[in-house]
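Participant: Give me a 3D structure for the following:
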Amino acid sequence: MTKTYLKASLASVAVLASLASFASAGAETVTLNIESWRNDDLQIWNEKIIPAFEKANPDIHLVFQPTAPTEYNAALNAKLSAGTAGDIITCRPFDASLDLFKKNQLTSLNDLSGIDKNFSEIAKAAWSTDDGKTTFCVPVASVLHGFIYNKDAFDKLKLTPPKTVAEFYQVLDKIKADGTYIPMAMGTKDQWEAATMGYQNIGPTYWKGEEGRKALVAGKEKLTDPEWVKPLQELAKWKDYLGDGYQAQAYPDSQNLFTLGRAAIYPAGSWEISQFKSQADFKMGAFPPPVEKEGDTCYISDHPDLGMGMNAKTAHPDAVKKFLAWLATPDFATIYSNALPGFFSLQSAKIDVKDPLAQEFLSWRGKCKSTIRSTYQILSRGTPNLENETWVATANVINGTQTPEEAAKHLQDGLDSWYKPDQK
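Facilitator: Purely as a prediction, here's the structure:
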C-alpha cells in the first residue's frame, strides 16, 4: 500500500468518523422538565399528553414534575432564584406570573406561532402585561361557572332548567316545598365558595361581564353601584334554599350532599365534573347563570386557570418554543379538554369535547359572553385584598350578618384605601 493511498484512506476514515459524530450529536434527545402544581394530572400527562407530543417530536423528551399546589409558588420562586427550575413553567393566572415576567424569569411569547391567531384578548389577559401588549404564557385552560343539577330529581319533580332569575326561584321553591331534596348544596364555612360559586357565578349577569369589570378597574364604576350590589342582594335570598346548618357546611360537605343525591342543585365550577361523575349514581345536567328576563344577553365566568411559559434561563429555548407552539394548536386542545373534562381549552377554535356534561358547559361560550372573575386582575394587589375580602363579605351576606349594601360599602372602602385607578 502506497503512502499516498494510506493517507487518503486515513483521511476518509477521519471524515466518516466526523460525520458519524455529527449525526450522532444531531440525533441527541433534548430533555425538558415541566414545573406544575397540578400533581393530580401526573398520570394524564404521562399517558396521554407527553406521548402525543413526543410522537411528533421524537428529538424532545418531556418530564412532568409537579409540586403540591400549596407549595408550588414558594418552591418555584426558590428554584427560579437558584437557577434550578425546569425549562417549562406552568403559570398561575394574573399577578403571580406577571411578577415572574417582571423579574425576567419568564420570556415574552409575542413571536410564538399561534399566540395571536388562536387566542382572544380575554383568553390572554391572565398572562399578559396590564396594557395587553406582551403575552408571556400560552393560555392552556379555563374553568366555567354555572349550576349542575340532579336530572333524576328534576324529572321526579317535573322541573326544567331555569332560564330567567324568576324561573330560578320558582324551581328552588318547588324543590323546597316537596321536601325530598335540599334545593342547593352550598355552605359558607369556607367562605370562598360564596364568592366563587355565588358572586362570581351570577354577578356578570348584572355588571355585564367584561364591560363592568373593566369599568371597575378604570374607576368608572364602584362596588356600591346598583349593578354590583344587585348580585349581593340575590345571594342574600339563597340562604332560604341551602338547608339546615349551611353556615357550618364546608366545601367537601357540599360536594357530598350533592353526589349522595341529597341536594338537587349545586352552584358549580366545571372542575367538579370528573369527581361528580365518578361519585354520583344519577344523571346530571347543567344550566348557565339565569338572565334577568327572557331575551337578555347571558354572561358566564370563563376564568383562566393555567398557562405555560418558558423559563428565561432554559438551555433549550428552541425546543421549549416548539412545545409551547404545540400547546397553541387544536390538536393539544382536543387531547387536554377530553383528558380533563371541565378544564376547557382557551383557544378560539371549536374543540370536540366528548363528555356530555362538559360539552354542555362548553356550549355556553357560543351563547353567552365570557368574562373573568372581577377581583383577579389588578384589584387584589393591595391591602386589604379585594378577593379575600369578597370571600368574607359574600358569606356574611348569605348568613345575614351583613346587608348587601353594607358589604358593598365595606368592599369599596377597602379598595379606595389603596387603589387609585390612574396609578395601577
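
Participant: Please make it C-alpha for all contacts and neighbour counts, starting now.
Facilitator: Fine.

Participant: SS state for the residue most central in space within the chain?
Facilitator: Averaging the C-alpha coordinates of the chain gives a centre point, and the residue nearest to it by C-alpha atoms, centre = their mean is Asp305 (2.1 Å). When the structure is reduced to helix, strand and coil (DSSP: H, G, I helix; E, B strand; the rest coil), Asp305 reads as strand.

Participant: now swap in the one 10 residues further on and tell me
Facilitator: Classification of Ala315 using three-state DSSP returns coil.

Participant: for it, what are its contacts?
Facilitator: With C-alpha atoms under 8 Å, 6 or more residues apart in numbering as the criterion, the residues that contact Ala315 are Asp87.

Participant: any idea how far it is from Val30?
Facilitator: Using C-alpha to C-alpha, to the nearest Å, one obtains 10 Å as the distance from Ala315 to Val30.

Participant: One more: Leu362?
Facilitator: For Leu362, the distance to Val30 (C-alpha to C-alpha) stands at 36 Å.

Participant: Those two: which is more packed in?
Facilitator: More crowded of Leu362 and Val30, by other C-alpha atoms under 10 Å: Leu362, with 23 against 15.

Participant: Can you tell me, leaving aside adjacent residues, what's nearest to that one?
Facilitator: If the residues on either side of it in the chain are set aside, Leu362 comes closest to Phe344, at 7.4 Å by C-alpha to C-alpha, 6 or more residues apart in numbering.

Participant: Next, the structure of the following sequence, for comparison with the previous one:
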Amino acid sequence: MKYFLKSLVFFAVCFSAIAQSGTLVIESWREDGDIWNNKIIPAFTAQYPNIKVEYKHTVATEYNDQLNQRLKGGNAGDIITCRPFDDSLKLYQAGHLEDLTDVDGMENFPSFAQSAWQTDDGAVTFCLPLASVIHGFFYNKAIFSELGLQEPKTVAEFFVVLEKVQGQGKYLPIAMGTKDKWEAATMGFQNIGPNYWKGEDGRFALISGEGKLSSAEYVAVLEQLARWGQFMGEHQARGYVEAIKIFADGKAAIYPAGSWDISAFNNKIELGVFRPPVSNSGDDCFISDHTDIGIGVNVNSKNKEEAMTFIRWMASEEFAGIFTNALPGFFSLSNHFIDVQDETAKKMIAWREECDSTIRNSYQILNRGKPSLELEIWETSVGVIGGTMQPQDAANRLQTGLEGWYKPE
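Facilitator: Down below sits the predicted model:
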C-alpha cells in the first residue's frame, strides 16, 4: 500500500512538473497521438522551435472526470481538447478555460462552428473550433454500376434506387441497424432532417420557442424514416459494428454515414458518397456539419503565452490542411481553402460550397432537461423505422417532452 501511495504521489508530481516545465501539454481523449507527434507538432515546432509540445491521451470514457480532477488540482495540461457544448461550457463557467473570443484567427470560423463552444448568449467563445463531421450516404460504386443506378439527388430518386436494389434481391438496400438506437437518430434523423427544417433557421426556431417539433417539417422527416424500415432487413438485431461489416463486405448498396467512418471502408470497397437528397430538384440544400472537437487554454497554464501562440497557429490555413488530411472525415471548421486528398472526404467537404451547414438540433441548450431530447430522438427514430410508432405521434412525443422542461427565454 505504501509503495502504491508513493507511486501515485510520484506520478502526480511528475505530471505537475511536466505541466509547469515550459513544455506545452495537450490534454485529449482522442487516440491520435501518432498524428500529433509525427505531423501536427513537428509542423508547429518548425515555426516555433523554442516551444516544446507534448500530447497526452486519456481514455475517452475517463477524460471528463480525470480532466476535472487535474484542473481542480492545478496540474492539468496547458491546452485542453474541448468536447462540444455543455461539457466545455461547464469548464468555462467553473473558471478553467480562457476567453478566446478575440484571439487572432477566430474570425476564420463561422458562427455555427463557434456555437459549440460559446456561452448561451454567444458573447464569449472559450474554445477554438477544431473539427466537424459531416453526414451523408456512402454507397458501393460496384453495386451501383452492376444495377445501373445513379446517385440520387431527390427523395423520390432515393427511394427508386432502394426499390431497384430490393427488387434485384442480391444486396441489402440500406446497411443500418436500430439495435444500438443512436444510429437511427444520428445517421437517420439528423442526417436527412436539415433539408426539412432548413438548417440553422429551424434549429434556432426550436431554441427560441417559435418552432415546434410537432410541426409538419419534423413529421416529414419521421415519415421518410418510416419508409426506410422495409429496405433495412433484420435491422432490429443489427448494431453499429454489424452494419459496418455488412457494407464493408460488399453485401449492401447504401450506408447512411458519418464522415468519421470513411477509414472503415477505404481499401475495402469502391466507396461513393452522395449528400442527403432534397425534396424537389432545385431546392436549397442543408448538411449536418456537426461540431465535434474544439481546443482551449487552461486559465492556470504556466505557459500561457506559448499556449496562445499554439492556439493562433491552429487557426491558420496550414493547420487546417494538415489536420483534415491526417484524419480523413474530420474536417477543419475554418473557412480556409483545404486541398483534401482523400476522395470521399474531398467530395463531402465540397458540399459546404453547395449547401448551408448546420449542427444536430438536439445538442445546444435543448438537451439539458428530462426527458433528454437526444434520447427521445433515438427512441422515436427507432420507433418509426420499426413501425411501432406513427410519425405524427413520434413528433408529438418529441414536442411534449421538450415542453415538459424547456422554457425559452
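
Participant: What does the superposition give as a TM-score?
Facilitator: Put the two chains on top of each other and the TM-score (TM-score structural alignment, normalised by the length of structure 2) is 0.94; 390 aligned residues with a C-alpha RMSD of 1.1 Å.

Participant: which residues does the equivalent of the residue nearest to the centre of structure 1 over in structure 2 contact?
Facilitator: When the structures are aligned by TM-score structural alignment, the residue of structure 2 matched to Asp305 of structure 1 is Asp292. With contacts taken as C-alpha under 8 Å, 6+ apart, Asp292 of structure 2 has the following neighbours: 83-84, 130-133.

Participant: Remind me which helix or strand the equivalent of Pro173 of structure 2 over in structure 1 belongs to.
Facilitator: In structure 1, the residue equivalent to Pro173 of structure 2 is Pro183, according to TM-score structural alignment. Assigning secondary structure by DSSP states H and E places Pro183 of structure 1 in strand 182-184.

Participant: The aligned partner of Glu146 of structure 2 in structure 1: neighbour count?
Facilitator: Alignment note: Glu146 of structure 2 maps to Lys156 in structure 1; criterion TM-score structural alignment. Look at Lys156 of structure 1: counted by other C-alpha under 10 Å, it has 8 neighbours.

Participant: The stretch 1-150 of structure 1: strands as residue ranges?
Facilitator: With DSSP state E, counting those that start in this stretch, the ranges of strands along the stretch 1-150 of structure 1 come out as 30-36, 60-66, 88-91, 138-150.

Participant: what's the mean distance for the shortest one versus structure 2?
Facilitator: The superposed strand 88-91 of structure 1 is, by mean C-alpha distance after the TM-score superposition for structure 1, a mean 0.3 Å from where its aligned residues fall in structure 2.

Participant: Give the aligned range of that strand in structure 2.
Facilitator: Applying TM-score structural alignment, one finds that strand 88-91 of structure 1 aligns to the residue range 79-82 of structure 2.

Participant: what comes into contact with that stretch?
Facilitator: Stretch 79-82 of structure 2 has contacts (C-alpha under 8 Å, 6+ apart) with 24-29, 88, 127, 293-298, 307.

Participant: mind listing the helices for the stretch 151-300 of structure 2?
Facilitator: For the stretch 151-300 of structure 2, the helices identified by DSSP state H, counting those that start in this stretch occupy 155-168, 182-183, 190-192, 194-197, 199-208, 216-228, 240-248, 262-265, in order along the chain.

Participant: Specify the angle between the first one and helix 216-228 in degrees.
Facilitator: Here helix 155-168 of structure 2 runs at an angle of 10 degrees relative to helix 216-228 (axes from the mean of the first three to the mean of the last three C-alpha atoms, to 10 degrees).

Participant: rewinding a little: next one: the match of strand 88-91 of structure 1 to chain centre, how far?
Facilitator: Stretch 79-82 of structure 2 has its average C-alpha position 16 Å from the chain's average C-alpha position, going by C-alpha atoms, centre = their mean, to the nearest Å.
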